[in-house]
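Undergrad: Structure for this input, please:
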Amino acid sequence: MNTATAEMLEVKVDTARQLEERLNAAVRSLQDVAIRTRAQGILVTRLNPGHYTVSLSDSVPFGVTREQSR
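TA: Here you go, the predicted structure:
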């Protein structure tokens, strides 16, 4: 399951295979948005097992993807 806004995608998964596929798809989608502004990088945040957000972030330089856990 994925939910989305213009600058943030929520990714929920049940398996490792889903995790890789869905996170990669979310990052690619936000890369397209980031290229237009060239001002933000991408932040992947693990909220809980199987629950992530992928978002554009001012704290991440353009062209960089960072991961963090909460």
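Undergrad: only C-alpha atoms for contact and neighbour calcs from this point on.
TA: Will do.
Undergrad: elements contacting the helix or strand hosting E67?
TA: For E67, the host element (DSSP states H and E) is strand 65-69. Contacts defined by 3 or more CA pairs under 8 Å, 6 or more residues apart in numbering; DSSP states H and E place strand 65-69 against strand 41-48.
Undergrad: before we go on, could you also do this sequence so I can check it against the first one:
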Amino acid sequence: MIRTVEDGLSYLVKVHDASALDDYLNSAVDLARQHAAVTGLCGILVTRHAYDTYTVAVSETVPFGETRERQDP
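TA: Modelled structure (predicted):
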């Protein structure tokens, strides 16, 4: 499941089947990348909150054109 948290800026990805994880994350990154391309100022930050829950967000802390990953503390 991909749920929009902030229109075009942030997406919640939650999976119940590990085999679908890459597809969902790639789709969410593509959606966020479309918005980031409009501004040309932000990159994409993928945050793992749990084994089945991620956030994909347009982030000013990531340089334009880059995608970074982090683990939620």
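Undergrad: residues in the second structure matched by the strand holding E67 of the first structure, start to end?
TA: The counterpart of strand 65-69 of the first structure in the second structure, using TM-score structural alignment, spans residues 67-71.
Undergrad: What's the average distance for that stretch when superposed on the first structure?
TA: Taken against the first structure, stretch 67-71 of the second structure registers an average deviation of 0.3 Å after superposition, with mean CA distance after the TM-score superposition for the first structure.
Undergrad: What are the contacting residues of that stretch?
TA: The list of residues contacting stretch 67-71 of the second structure from outside it, by CA atoms under 8 Å, 6 or more residues apart in numbering, reads G43, I44, L45, V46, T47, R48, H49, V62.
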